[in-house]
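Novice: Next comes the sequence, and after it the predicted model I'd like to discuss.
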Amino acid sequence: MLKYFFLLGSLFFITVSQSQNDNPKLIVGIVVDQMRYDYLTRFYNNYGEGGFKRIMNEGFNCKNNHFNYIPTKTGPGHASIFTGTTPKHHGIIGNNWFDKELKRDVNCVEDNSVTPLGTLSDDGKKSPVKMLVSTFADENRLFTQMKGITIGISVKRRGAILPAGHTANAAYWWDYDHNGTGHWISSTFYMEELPEWVTDFNNSKIAESYFKTWNTLYDINSYEDSGTDSNTYERIFKGEKQSGFPHDLPKLKDKNDGFKIIANSPFGNNLTTDFVLRAIKEEALGKDNVTDVLTISYSSTDKVGHDYGPNSKEVEDTYLRLDLELERLFKALDNMVGKGEYTVFLTSDHGAPHVPSYLEDNKIPSGLFDLNAMLNDVNNLLYEQYKVSDLALSRINNQIYLDHQKIREHNIDVQELKTIVSRKLLAYKLISNVYMTSAINQFPESSGYQERMLFNGHNQKRSGDILFTFNPEVFKDAPWNRTGTDHHSGYNYDTHVPLLFFGKGIKHGETLTRTHIIDIAPTISALLGISFPNASIGQPLEFVID
């Protein structure tokens, strides 16, 4: 509720809540992994009335919502949405990054100090320990004296863990990779053992029921908002001869890592909703006047996008099916929490470009860049100059990490070395800009937009020595990237994502005012009347709050 006060002829406003009883009983934060904004509009006519359209028609649509940092990856995206800040502060600078002390890549949620629950796999050795700041869910827990419950759920571990924060009662992710168990799992960061209801769910064989043929939900001839079905722009599963429908998952599962093929189909989203609804019931979320937080990340949209690309029939079908999952979720929330008693926001962790070969066939500049070959070229050049091998250790996240121990041992002028590397990188046709981190740290507020995005994505302790950006529609060349899509950039196709608010305390409306992903957490905090996350730099979207 907005209250206005007059002081010395000026108008000031603050956001207050009359009492905790006025707050939503449940906040539901939904992240649709790899959802471009135009999926709302392109598939709109085939959506039903109870999913995406319900949020847009009853809630508030921020149509010009963007990420304000580079790189646009899943881990940084989920962290930024819920902390209200960028990788510069929350420290999640990629899904993985090169650790300068360990001299190896580390995962954004790896934690070898915890024990897996529900699996023997290292996929259970995960926690939010590498995220340096609080989420709005953490602040809600602190505000309510730990009475408010927080649960994070996603097929992906980082999609479950980072949004829920450090004080979460639980985060659950699905053990599907590398012929996993097909169980929902967690770690001892949250609890000593899985709740009985989770074990019962795992034993119910619900996951196995999704080993079924994936065909189009509706007549494929009605899918007029995507390209041809079978084409050279798409992945072909092992065991298939072409990329088009149908996809016989029972027949394909043994050649495609078992349960992983469910995650790589829209049925991973169905399974996520199944588990979410059980969690709402068993954990009694939204059943009292203390606000609870439920974070949901629908991950299979990302996996289908990576495999088939934004213009595929598979992506269109996945979103039409997700629309029905949202309707199922909202109906369940109406019944279990109460219509008008909960608040939802829906956004994405990043967008995605079209497949480069598809763009090239339509005369739009694009390309794939071989990062491994580039790193070899850089090291060969440095060896010719200094007679020292492997001075460049990594090129992850479009960042060059140098071996400073060797640089010191051989008395190499580090600025000279960086200049040599920078000039080499800038000579590549598909690289647009190169920056030394010493320059990024000093970027003024008046810098260009891309420079500010790099500044916001740069963490001084974790980021590399040299950063570079590609031309539009270019991403790394790898066997899995030669079909389908990827994401990482500061261009609109990666930054422009939906932002929808819906439910208690939310106005009905829309805006083309530019908003940023970091504005979500302070907006929800303002709605609840709680402290903003401790490193939040976003602005509350006052025009959203009723």
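Specialist: Looks like it arrived, so ask away. Numbering: from 1, shown residues only.
Novice: use CA for all of it now, contacts and neighbours both
Specialist: Will do.
Novice: now the helices: where do they sit in the stretch 401-546 of the chain?
Specialist: Along the stretch 401-546 of the chain, counting by DSSP state H, counting those that start in this stretch, helices occupy 404-409, 414-426, 437-440, 449-457, 492-495, 520-528.
Novice: Of these, which is nearest residue 214?
Specialist: Of all the helices of the stretch 401-546 of the chain, it is helix 492-495 that lies closest to residue 214, at 27.7 Å by Cα to Cα.
Novice: Residue 476 reaches residue 370, doesn't it?
Specialist: Yes - judged on Cα atoms under 8 Å, residue 476 makes contact with residue 370 at a distance of 5.9 Å.
Novice: next, the one to line up against it:
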Amino acid sequence: MPCIRLFLAALLLLLPATAGAQRRTVNAGGSGISLVVVLAVDQLRPDYLRTFDRQFTGGFRRLIDGALLYERGQQYHAITETAPGHAAMLSGRSPASTGIVNNELGVGDPVAPVLGSPQAPGASPRRFRGTALYDWMLARDPEARQLAVSRKDRGAILMTGRARGQVYWFHEGRFSTSRYYADALPPWVEAFNARRSAERLAGTTWNLLRPPADYREPDAQPFEHGGLDVTFPHRLPATAEETARLFGYYPWMDSLTAEFALEGVRQLQLGRRGRPDLLTVSFSTTDAVGHNFGPDSRELQDQLLRLDRWLGSFLDSLAVLVPAARTVVTLTSDHGVQPLPERTRASGRPARRIWLGDLAAGAGTRLARRYLVDFGMAFGSGLLSADTMALRARGISVDSLASALAAAARGRPGVRRVFTPASLRDAPAADREAALWKNQLPGDLGWLICAAIEPGFVWSPPEQTIAEHGSTAELDVLVPIAFMGPGIRPARVRRPVRTVDIGPTLAALLGIRPTQPVEGQVLPEVAGRR
């Protein structure tokens, strides 16, 4: 006990000195950056910035003209979904390292209930492995501040990492967090929620922002939105309760997200300390509209035009709080999206929804009957997973089972390639699709097959009617990556870069280093060769 007390006393004496040394190092670093802002637009394809270039007048316009824009950014992994995409952005690492394999294995956590909604599914970063940019900032400056905001829990949580910071998402008409982060909402969040901003828009009509002639696509397409409510105007529900529940599917959700983020910057005094703080905002409505109406719809175009204006207002308001000359802004996305296969097929090109869930269910049922055990076989976004340890423990040849399932999968129309654990391990490094899957799958994940599909085909149950992402297709993988701030020269870069490069590049701008090995590289056009 005396030794332990002496150690603790020594540690307490050491901490203030260390913190002081860290503060001196930060101030001496000369970065001049007070606030790092990372903006993610869920389901933003890079071609949108070109397609609607002439109609953008706000935030997208500012980034197109004033940022260093990488036009061929990539989420360099196979399951192009929200959770793995957000986890890669600021960690510098792929899902194989972060452990965030897909949305299902993302942030769900029953022991971390949402504050104010104890019956709702909980959420936390417990599955996230390792560190991210905010951890690296804290290692240098223990007083660094942070705020993460999104409509989606995974959009807010996974850009932060495991740190118990200021992390909020929209749930049932209000912004909240989970018990992983706090036992109660701070007064400023409660006051913001008391405005009932979403409910007050009940009955509002969503009309076109511009004249109909300015839109590329016809309004009425029967394969959009499940064939229901496919033309403008669209009306929000008449009741406040229903509006709060469905608000995330309408453009105003992004405006409210931006408003909440600005209020958080004010209340938390982000960017006011003379040392770098971090703000991450994930805008989710483009994903909702893109899924429901498709990437070629008038609704998607109108959503982007509205978001462009709101981003412009957001950046203007932010500059009043923190000078633009001391702010670095990064824009990217978690994934792209493919056209509705029904639309593609109507244009005369091959397209189809593909699902291998029946293979997983059939094999799982047969094995469960034989061994009286559920082996957890499940399928999603090209991956058939299973409890391979339990299979091996009962003498079942995992290699033989995987080979049989692979042979069955190869016979499905639209399935172009299938890997088993053995064939993926032996695939050459230059094999792009194999590389995407290797970046996707942690070494301790049990799985039997993973697959790639033909262009125009999507992973989707046949009864689904929404646009999809989640595959290795280029339209799913490609995302924009942009940096804007002091010392960053505007330019357009065509060479491929990856979202795992964002975190290390921002760290280099701040004069800090990742505290663990990362896959991402510092982008020399942004931060020089550091």
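Specialist: Noted; the coordinates are in hand. Quick caveat, the model's predicted, so the values are computed rather than measured.
Novice: quick revisit: what's the closest of the helices of the stretch 401-546 of the first structure to residue 15 of the first structure?
Specialist: Once the helices of the stretch 401-546 of the first structure are compared by Cα to Cα, helix 520-528 is nearest, at 6.1 Å.
Novice: The closest one aligns to what range in the second structure?
Specialist: Per TM-score structural alignment, the counterpart of helix 520-528 of the first structure in the second structure is residues 502-510.
Novice: what's the mean gap between the matching stretch and the aligned bit of the first structure?
Specialist: Aligned to the first structure and superposed, stretch 502-510 of the second structure gives a mean residue distance of 0.5 Å (mean Cα distance after the TM-score superposition for the first structure).
Novice: Next, the angle helix 502-510 makes with the helix or strand residue 19 of the second structure falls within.
Specialist: According to DSSP states H and E, residue 19 of the second structure maps onto helix 2-28. Here the directions of helix 2-28 of the second structure and helix 502-510 differ by 70 degrees (axes from the mean of the first three to the mean of the last three Cα atoms, to 10 degrees).
Novice: helices and strands around helix 2-28 of the second structure, which ones?
Specialist: When contacts are defined as 3 or more Cα pairs under 8 Å, 6 or more residues apart in numbering; DSSP states H and E, helix 2-28 of the second structure sits against helix 133-140.
Novice: Tell me the residues of the first structure aligned with the helix it packs on.
Specialist: Helix 133-140 of the second structure maps onto residues 136-143 of the first structure, going by TM-score structural alignment.
Novice: Work out the gap between the matching stretch and the centre of the chain.
Specialist: A distance of 21 Å separates the centroid of the chain from that of stretch 136-143 of the first structure, by Cα atoms, centre = their mean, to the nearest Å.
Novice: Can you show me the helices along the stretch 51-200 of the second structure?
Specialist: All helices of the stretch 51-200 of the second structure, identified by DSSP H, counting those that start in this stretch, fall at 59-66, 82-91, 95-98, 133-140, 153-157, 187-193.
Novice: how about the ones you listed, which one is nearest residue 115 of the second structure?
Specialist: helix 187-193 (11.3 Å).
Novice: And that closest one against the first structure, how far off on average?
Specialist: Helix 187-193 of the second structure, aligned to the first structure and superposed, deviates on average by 0.5 Å (mean Cα distance after the TM-score superposition for the first structure).
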